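Asker: Fold the following, please.
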Amino acid sequence: MRVRHKPWAEERLKDFPQYVIQQPESHKGKWREVFGNSNPIYIEVGTGKGRFITEMAKAHPNVNFIGIEVFTSVIVTALDLLIESELPNLKLMNVDAVNLRDYFDKGEVNRVYLNFSDPWPKKRHAKRRLTYKTFLSIYEDILPKQGEIHFKTDNQGLFESSLMSISEYGMLLTFVSLDLHNSDFEGNIMTEYEEKFSNKGDRIYRLEARFQ
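Answerer: Next up, the predicted model:
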């Protein structure tokens, strides 16, 4: 993904600590205090510009959402959406997903969303895919037993490799769609990329899987 650098973005994130979690490691094991309730927590790894996570938070007020994005110049757009919406059940974190164990205790996260992740198509880059076994291990460590991963992509190669990775890890696939927008799936909320690709006629792939 090509990211246009925004030199002011980091300071803007710091200006809104009520929305962007600063030093998230200090909240490990205490996320109920952050949200002020014991509602389930769903995270999106690679939240991008924030459309999906913002609309999910609007649609599900009894769920707490955290959008996680490593690129400062991207997540600042998600911050603008959150400021406009003023959603009490949504927070943002400008961190790398490889460190999720530092921010969440076992079982603190109830579901992980992965939407239109970088496909890293070259074989030598497979370890960077967010559905690679090392990342699955991270998610397993922060989810409860039988915790779920929901994954969407337009990239057939990434979807196929993800199906293999998830199956080989021993997870149970509970939903698979090879053409989401022409299926009977209800309640789909599109990301910016999803709308773009769908309008071009590209097929959208989706799966749900849970740890056993």
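Asker: Every contact and neighbour count from this point should use C-alpha atoms.
Answerer: Fine.
Asker: residue contacts, the one residue sitting closest to the centre of the chain?
Answerer: Note on the chain: the residue nearest the mean C-alpha position is Glu44, at 1.8 Å, using C-alpha atoms, centre = their mean. When the contact criterion is C-alpha atoms under 8 Å, 6 or more residues apart in numbering, the partners of Glu44 are Ile53, Phe65, Ile66, Gly67, Ile68, Val112, Tyr113, Leu114, Asn115.
Asker: Apply 7 Å and report the result again.
Answerer: Under the criterion of C-alpha atoms under 7 Å, 6 or more residues apart in numbering, the neighbours of Glu44 are Ile53, Ile66, Gly67, Ile68, Val112, Tyr113, Leu114.
Asker: among these, which two are most distant?
Answerer: Taking C-alpha to C-alpha as the measure, the contacts of Glu44 span a maximum distance of 12.4 Å, between Ile66 and Leu114.
Asker: and the end-to-end length of stretch 165-181?
Answerer: Length of stretch 165-181, first residue to last, C-alpha to C-alpha, to the nearest Å: 24 Å.
Asker: How about stretch 86-93?
Answerer: Per C-alpha to C-alpha, the first residue of stretch 86-93 is 16 Å away from its last.
Asker: contact partners of it?
Answerer: For stretch 86-93, contacts defined as C-alpha under 7 Å, 6+ apart pick out 19-21, 35, 57, 61, 63-69.
Asker: Let's compare: structure for the following, please.
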Amino acid sequence: MGRKKLERFRQNEENRNVVQPGKDLYEKIKGCWNDFFGNDHPITVELACGRGEFTVGLARNYPNRNFIGMDIKGSRIWKGSTMAIQENLPNVAFLRGQIERLEDFFGEGEISELWITFPDPRPKDRDEKRRLTSPRFLEMYEKLVRKEGVVHFKTDNTGLYEYTREILCERTEVELLKDTDDFYASAWRDEHLGIKTRYEKMFSEKGETIKYICFSVR
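Answerer: As a prediction, the model looks like this:
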């Protein structure tokens, strides 16, 4: 392992805004996120947040909300954690963990808003259960996102977009609120304040259209 990565891991251990294995709080954080932030503001979670650009970008614009970026890679979340500290953003945290274990880290109804941004499309049929918009994951979101809370989904992948749309239309537990196969030509483009993930920038520059779905949990 390179020195740079080791140094990032060391800093993650010191950074208060990182919750990860080895810290006492890691096994106790479920249901206690508002205590962690020291307020009762609504909680927004971004799954597979990568370097955290999107999580931090949202936190800059919405100081009266709390934001948590979740990713399994410690070297990735180090970037977002460091940005938040440098910008003195107390409403940002990063959680290192597997999304399959989401229920171990959040209590029922603890999340107000959830973002699924450019997940791995998992195109092979045998990998359907690993897609972050498969029924398996949607059942978790429906428990953890409070009633009338919203889930946002963005992708450049047409197959995953069509799959997600079909799955959502079959579920009576959700209400489809927004749906477009070309986000930046839609009426909702300005709602996101120009905040983009690294992958969104990359795909957009290649000429890919960005697909977007927003739904609420009944």
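Asker: re earlier: so for Ile66 and Leu114 of the first structure, which sits in the more crowded spot?
Answerer: More neighbours surround Ile66 than the other of Ile66 of the first structure and Leu114, with 24 against 19 (other C-alpha atoms under 10 Å).
Asker: Quick one: map that one onto the second structure.
Answerer: The alignment partner of Ile66 of the first structure in the second structure, by TM-score structural alignment, is Ile68.
Asker: So which other helices or strands are in contact with the helix or strand hosting that match?
Answerer: With elements delineated by DSSP states H and E, Ile68 of the second structure resides in strand 66-71, which encompasses its position. Where contact means 3 or more C-alpha pairs under 7 Å, 6 or more residues apart in numbering; DSSP states H and E, strand 66-71 of the second structure is packed against strand 43-47, helix 53-61, strand 92-96.
Asker: Nearest to His152 of the second structure, out of these?
Answerer: Closest among these, once you apply C-alpha to C-alpha, is strand 43-47, at 9.3 Å.
Asker: Trace the closest one over to the first structure and give me the residue numbers.
Answerer: Under the criterion TM-score structural alignment, strand 43-47 of the second structure matches residues 41-45.
Asker: what does stretch 117-136 of the second structure give?
Answerer: The counterpart of stretch 117-136 of the second structure in the first structure, using TM-score structural alignment, spans residues 115-134.
Asker: got the buried residues for that stretch?
Answerer: Within stretch 115-134 of the first structure, the residues that qualify as buried by neighbour count (16 or more other C-alpha atoms under 10 Å) are Asn115, Phe116, Ser117, Pro119, Ala126, Arg128, Arg129, Leu130, Thr131, Tyr132, Lys133.
Asker: Stretch 77-87 of the second structure now?
Answerer: Under the neighbour-count rule (16+ other C-alpha under 10 Å), stretch 77-87 of the second structure has Ile77, Trp78, Lys79, Gly80, Ser81, Thr82, Met83, Ala84 buried.
Asker: longest single strand anywhere in the second structure?
Answerer: strand 145-155 (DSSP state E).
Asker: Okay, angle between that one and strand 43-47 too, please.
Answerer: Computed by axes from the mean of the first three to the mean of the last three C-alpha atoms, to 10 degrees, the angle separating strand 145-155 of the second structure from strand 43-47 equals 40 degrees.
Asker: Report the distance from strand 145-155 of the second structure to the chain centre.
Answerer: Strand 145-155 of the second structure sits 10 Å away from the centroid of its parent chain (C-alpha atoms, centre = their mean, to the nearest Å).
Asker: for stretch 188-199 of the second structure, same thing?
Answerer: Centroid separation between stretch 188-199 of the second structure and its chain, computed with C-alpha atoms, centre = their mean, is 14 Å.
Asker: Need the distance between the two termini of that stretch.
Answerer: With C-alpha to C-alpha as the measure, stretch 188-199 of the second structure spans 19 Å from end to end.
Asker: What are the contacting residues of it?
Answerer: Glu53, Phe54, Gly57, Phe183.
Asker: Please repeat the previous calculation with a cut-off of 10 Å.
Answerer: The contact list for stretch 188-199 of the second structure, computed with C-alpha atoms under 10 Å, 6 or more residues apart in numbering, reads 49-58, 61, 117-119, 155-156, 178-180, 182-184, 201-205, 212.
Asker: Filter those residues down to the buried ones and hand me the ChimeraX line.
Answerer: In ChimeraX, selecting the buried portion of the contacts of stretch 188-199 of the second structure, with burial taken from 16+ other C-alpha under 10 Å, looks like this:
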select :49,50,51,52,53,54,55,56,57,58,117,118,119,155,156,179,180,183,184,203,212
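Asker: Do you have the helices of the second structure handy? List them.
Answerer: In the second structure, the segments counted as helices under DSSP state H are 3-14, 33-37, 53-61, 74-86, 135-144, 158-170, 198-205.
Asker: Out of those helices, the one nearest Phe106 of the second structure is which?
Answerer: The closest of these to Phe106 of the second structure is helix 135-144. By C-alpha to C-alpha, the value is 6.7 Å.
Asker: how much does that closest one stray from the first structure?
Answerer: Once the two are superposed, helix 135-144 of the second structure sits an average of 1.0 Å from its aligned residues in the first structure (mean C-alpha distance after the TM-score superposition for the first structure).
Asker: tell me which residues in that helix are buried?
Answerer: Applying a neighbour-count criterion of 16+ other C-alpha under 10 Å, the buried positions in helix 135-144 of the second structure are Pro135, Phe137, Leu138, Tyr141, Glu142, Lys143, Leu144.
Asker: how about the buried residues of stretch 115-134 of the first structure in a markdown table, adding distance to Gly29 of the first structure?
Answerer: Compiled in a markdown table, these are given as follows (distance: C-alpha to C-alpha, whole Å):
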| residue | distance to Gly29 of the first structure |
| --- | --- |
| Asn115 | 26 |
| Phe116 | 29 |
| Ser117 | 27 |
| Pro119 | 32 |
| Ala126 | 31 |
| Arg128 | 27 |
| Arg129 | 27 |
| Leu130 | 24 |
| Thr131 | 25 |
| Tyr132 | 26 |
| Lys133 | 24 |
